[in-house]
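Enquirer: Build me a model from this:
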Amino acid sequence: MKAVILAGGLGTRLSEATNLIPKPMVEIGGKPILWHIMKTYSYYGIDEFIICCGYKQYVIKEYFANYFRHNCDMTVDMSNNSIKILNNYSENWKVTMVDTGLNTMTGGRIKRIQQYVENERFLLTYGDGVADVDILDTLKFHDESNGVLTLTAYKPSGKFGALELDQNTNKVKSFLEKPDGDRNWINAGYFVCEPTVFDYITEGDNTIFERKPLENIAKEGKMQAYLHKGFWKPMDTLRDNVELNEMWDSGDAPWKVWK
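Expert: Okay, the predicted model is just below:
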C-alpha cells in the first residue's frame, strides 16, 4: 500500500522559512517535517510513498535523490575522485516524486498521481502536520466501515484558558486551562482512500479536495470519521515550528512513535 503526501503548496503563512524551500522541507530537529511524517507511516509498515510536489519541487527531489549520501559517513579521496561509503543509515523507502504543478489545488494534485496509485487503496495526508495516529487502526476502522473514504477527525484544544463565571456576581467559579475549542471535530488530514475517490475529482487542477469531492462522498454516506484522541499538530506558522522543535529537543515529541 502507498502513502500519498501533498507537498506542493506555497506555504505563505510560513514565509519566513519557505522563501527558499517548500514547507514540507522545513525542519524539526534537523530533519524535514516530511521526513517525520514518512517515519510515522514507515513505523506501521508503509514504505512506499508518492509525493505530490509543486512549489520548489526540485528541493524535495534533490533531498531524496541524495538521501543515501546525506545519511551515511563517507571518505572522499580527491586524488582519484573516489567515494567510499563507511556505513548506511538509509531508509527502506521507495519514493515517487511527481511534479503536480505550481498552482494546482489539492484535488488536482491527487488526480495527477492516479496513474501511480493504480487501482488500489491508498493512504493520504498533508505534508505539514504530525500526529501519533495509529495507521493500522485507521485501516481496520476503514475496513469495517465499507466506505469510500475514512478521514481522521480531531478535537483541538482552545488557544486560551477559559473562565466559568457566576452569572449573577461575576465571581470566578473555575478556570479551565486550554479547554476543547468550540467542541467541534476537525479534519486532521490522515485519510484512507479507495481508488474510487478519483471519480469524485472532476474539475481538473482547480479541484479543491476538501470541497466538492469530500462533500459529495459525505452526502452519499460513504465517508466515516476515525476519532483520534491523541496528539496532532499542524505547522502553519513560525510559532508552530518553534513549538515542534522545542518538543523534539526536550525529548517530548508525541508523534515520534518509532525508535
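Enquirer: contacts and neighbour counts: CA atoms only from here.
Expert: Fine.
Enquirer: which secondary structure elements does the lengthiest helix in the chain contact?
Expert: The residue-count maximum for a helix in the chain (DSSP state H) belongs to helix 238-250. Helix 238-250 makes packing contacts with strand 27-28 when contacts are defined by 3 or more C-alpha pairs under 8 Å, 6 or more residues apart in numbering; DSSP states H and E.
Enquirer: after the strand it packs on comes which helix or strand?
Expert: Remark: after strand 27-28, the chain's next helix or strand is strand 31-32, criterion DSSP states H and E.
Enquirer: Please look at Leu14 and Pro234 and confirm they touch.
Expert: No: the criterion here is C-alpha atoms under 8 Å, and Leu14 misses it with Pro234 at 11.7 Å.
Enquirer: Tell me which of these two has more neighbours.
Expert: Between Leu14 and Pro234, counting by other C-alpha atoms under 10 Å, Leu14 is the more crowded of the two (19 against 16).
Enquirer: OK, contacts around the more buried one?
Expert: Applying C-alpha atoms under 8 Å, 6 or more residues apart in numbering to Leu14 gives the contacts Lys23, Asp236, Thr237, Leu238.
Enquirer: How about the last one, nearest residue that isn't a chain neighbour?
Expert: In other words, Leu238. Leu14 (5.8 Å; C-alpha to C-alpha, 6 or more residues apart in numbering).
Enquirer: And the lengthiest strand in the chain, what's buried?
Expert: Ranked by residue count, the top strand of the chain under DSSP state E comes out as strand 186-193. Under the neighbour-count criterion of 16 or more other C-alpha atoms under 10 Å, strand 186-193 has Ala188, Gly189, Tyr190, Phe191, Val192, Cys193 buried.
Enquirer: Pull the distance from it to the chain's centre.
Expert: From the chain centre to the centre of strand 186-193 is a distance of 9 Å (C-alpha atoms, centre = their mean, to the nearest Å).
Enquirer: Which residues does the helix or strand following it contact?
Expert: Sequence-wise, the next helix or strand downstream of strand 186-193 (DSSP H and E) is helix 212-219. For helix 212-219, contacts defined as C-alpha under 8 Å, 6+ apart pick out Gly107, Val148, Leu149, Val197, Tyr200, Ile201, Met223.
Enquirer: I'd like the structure of this one too, to check against the first:
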Amino acid sequence: MKNKLVLKETTDLYEVVEALDRTGIGALALVDHDERLIGILTDGDLRRAILRKETKIENIINKSPAVLLYGTPKQTIISKLKQLHRRHIPLVDVNGLFVDLFAIDNIDFVSRDNFVVIMAGGLGTRLGKLTEHKPKPLLNIGDRPILRHMIEHARDQGFRNFLLCVNYKKELIYDYFGNGEKYGVNIRYIEENKRMGTAGALSLISKELLEKPFFVVNGDVITNLDFDDLLVAHRKTSSIATMCVRSYSHEVPYGVIECKKNGEIIDIKEKPQYDFNINAGIYVIDPEALKVLPSDTFYDMPQLFIDLKRRNFDIGSYSIDDYWIDIGKPQDYEQAQKLWSLIDGLI
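Expert: Next up is the predicted model:
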C-alpha cells in the first residue's frame, strides 16, 4: 500500500520523505512489522521540522493521531475531518491494526442542485440579551456563526444552493454572507415582512426554484447530519415529506403511581424513564407538498405534516443519532460552546 511505510530502526529521513512523496496525498502512515500504527507524517509536519532543523523521525511524526474504525461511513469520516480541521485520518481494524489512510483530497465532491432552505428569520427572544443586537443565526459557536456552520457543513457535502428566509436584523445577515460567493455557495434571500413560522415563508418562494426535493432547516440548529444520506433515505420511500427526529429520554424525578378511579393503587414505578422521538427541525420536502401551504400567512412545519397526513399523503421520519443541538435557550448556547471547545481542543 503506497500510503504507508514500515518504520525500521534503519529507516532514515530521506526514505520517509521519498515514501511521503509517493503517496501523492501529502500524508504517510508509519507502521511497525505487525501493521500496528505508530503515527502519521504530513507535508506540514515535514516543513515545520525543517524550520526547526529537526532530523530525527521520532520527533517529527504525529504519534497520537485521531483514528477511525475501517468501514466507518464515508460521510462520517468527512464530518470528523471537518471537525478536526484535518485532511487525513488513519483507518484501523477492530484490533487496532492499520488498514488505510483516508484523504479528503481524494474525494470527488459532486455538486447537487437541491436547495437548502434555512429559516433564519426568528426573533430569538428566549436568548435574551444575546440577540439584542444580532439575530440568533449570527451568534458564534467557536469562531463562526451558527448559520455559517450549517451552510459550510451542507456545502462540504455538495449542496451549494441556499435560500435564507430572513426577518429580524436581516441586514446583518446580508452583510455577512452576501451572495455566498466567498463561501463557495449561491445564496438567495426570502424576506419575511411579518412572522411566518417555520414553514410560512415557503409560500413566498418561486415554485420554479424548487423543482426537486429540497431541505428545510431551522436556523438555530447545529448538527453533523449526513444530508446526502437523508436525501437518499427520503427518495427510497413514497413520502412526500420527511422529518428528522431524535430520540429523547425523560426521567420523572418522582415515583409514578397508577390508580383506578376508586383510588386503588395498581402499580408504583419509581422514577420511570420515558423515551420519545422529537422533531429535530430538519426536513426534506417534495415540491408537490407546497400546494398545501396557505399563502403569505403564519404556518409551522409540524402543521404542514399534519395537513399532508390529513390529505392521505405519506410522511416519513429519519433518525439522527449523531451530534445535534437546538440553540433555543441560553443553556443550549452554553452547551454548544462547550462542545465546540472540546472538539477544537483536539486540534
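Enquirer: closest to Gln115 of the first structure among the contacts of helix 212-219 of the first structure?
Expert: For these, the minimum distance to Gln115 of the first structure (C-alpha to C-alpha) is 13.2 Å, reached by Val197.
Enquirer: Trace that closest one over to the second structure, please.
Expert: In the second structure, Val197 of the first structure lines up with Ala289, judged by TM-score structural alignment.
Enquirer: ranges for the strands of the stretch 1-150 of the first structure?
Expert: Under the criterion DSSP state E, counting those that start in this stretch, strands of the stretch 1-150 of the first structure are mapped to 2-7, 27-28, 31-32, 48-53, 74-77, 82-85, 94-99, 122-126, 129-131, 149-154.
Enquirer: just so I know, which of these lies nearest Glu243 of the first structure?
Expert: If we rank the strands of the stretch 1-150 of the first structure by C-alpha to C-alpha, the stretch that ends up nearest is strand 27-28, at 9.5 Å.
Enquirer: and for the closest one, what span of the second structure is it aligned with?
Expert: Counting by TM-score structural alignment, strand 27-28 of the first structure lines up with residues 140-141 of the second structure.
Enquirer: Give me the contact list for the matching stretch.
Expert: Contacts of stretch 140-141 of the second structure with the rest of the structure, by C-alpha under 8 Å, 6+ apart, involve Ile146, Ala336, Gln337, Trp340.
Enquirer: distance of Lys222 of the first structure from His142 of the first structure?
Expert: 11 Å (C-alpha to C-alpha, to the nearest Å).
Enquirer: Hmm, I typed the wrong one, I wanted Ser15 of the first structure.
Expert: 36 Å.
Enquirer: Compare the two (neighbour count), which wins?
Expert: More neighbours surround His142 than the other of Ser15 of the first structure and His142, with 23 against 16 (other C-alpha under 10 Å).
Enquirer: what's the residue nearest in space to the middle of the second structure in contact with, if anything?
Expert: The centre of the second structure sits closest to Asn224, judged by C-alpha atoms, centre = their mean, with a distance of 2.0 Å. Residues counted as contacts of Asn224 of the second structure (C-alpha under 8 Å, 6+ apart) are Ser79, His153, Asp322, Tyr323, Trp324.
Enquirer: which of those show up in the first structure as well?
Expert: Of the contacts of Asn224 of the second structure, the ones still in contact in the first structure (both residues aligned by TM-score structural alignment, their matches' C-alpha atoms under 8 Å) are His153, Asp322, Tyr323, Trp324.
Enquirer: Settle this for me: Tyr168 of the second structure is touching Thr131, isn't it.
Expert: No: assessed by C-alpha under 8 Å, Tyr168 of the second structure is found out of contact with Thr131, at 9.8 Å.
Enquirer: joint contacts of the two?
Expert: Common neighbours of Tyr168 of the second structure and Thr131 (criterion: C-alpha under 8 Å, 6+ apart): Leu123.
Enquirer: If you count surrounding residues, which of these two has more?
Expert: Ranked by neighbour count (other C-alpha under 10 Å), Tyr168 of the second structure and Thr131 place Tyr168 first, with 21 against 18.
Enquirer: counterpart of that one in the first structure?
Expert: By TM-score structural alignment, Tyr168 of the second structure lines up with Tyr55.
Enquirer: With Trp340 of the second structure instead?
Expert: Checking TM-score structural alignment: Trp340 of the second structure goes with Trp248.
Enquirer: Likewise for Phe305 of the second structure?
Expert: So Phe305 of the second structure corresponds to Leu214, using TM-score structural alignment.
Enquirer: one step back: check contacts around the match of Val197 of the first structure.
Expert: Neighbours of Ala289 of the second structure in contact, by C-alpha under 8 Å, 6+ apart: Ile240, Ala241, Leu308.
Enquirer: if I look at the first one, how far off is Met119 of the second structure?
Expert: So that's Ile240 of the second structure. From Ile240 of the second structure to Met119 of the second structure the distance is 20 Å (C-alpha to C-alpha).
Enquirer: between those two, which one's more packed in?
Expert: Met119 (27 against 21).
Enquirer: any idea what the more buried one aligns with in the first structure?
Expert: In the first structure, the residue matched to Met119 of the second structure (TM-score structural alignment) is Leu6.
Enquirer: Identify the residues contacting that match.
Expert: By C-alpha under 8 Å, 6+ apart, Leu6 of the first structure lies in contact with Ile51, Cys52, Cys53, Thr106, Arg109, Ile110, Leu124, Thr125, Tyr126, Gly127.
Enquirer: go with 7 Å
Expert: Counting by C-alpha atoms under 7 Å, 6 or more residues apart in numbering, Leu6 of the first structure makes contact with Ile51, Cys52, Thr125, Tyr126, Gly127.
Enquirer: Of the residues you listed, just say which sits nearest to Lys61 of the first structure.
Expert: Checking the contacts of Leu6 of the first structure against Lys61 of the first structure with C-alpha to C-alpha, the nearest one is Ile51 at 9.6 Å.
Enquirer: That closest one touches Val4, doesn't it?
Expert: Yes: at 5.9 Å, Ile51 of the first structure and Val4 qualify as touching, with contact defined as C-alpha atoms under 7 Å.
Enquirer: count of neighbours near the aligned partner of Val133 of the first structure in the second structure?
Expert: Superposed on the second structure with TM-score structural alignment, Val133 of the first structure falls opposite Leu225. Using other C-alpha under 10 Å, Leu225 of the second structure has 21 neighbouring residues.
Enquirer: which residue lines up with Leu204 of the second structure in the first structure?
Expert: In the first structure, Leu204 of the second structure lands on Arg112 (TM-score structural alignment).
Enquirer: Verify the stated contact: its match with Thr100.
Expert: Yes: the pair Arg112 of the first structure / Thr100 is scored as a contact, 6.2 Å apart, by C-alpha under 7 Å.
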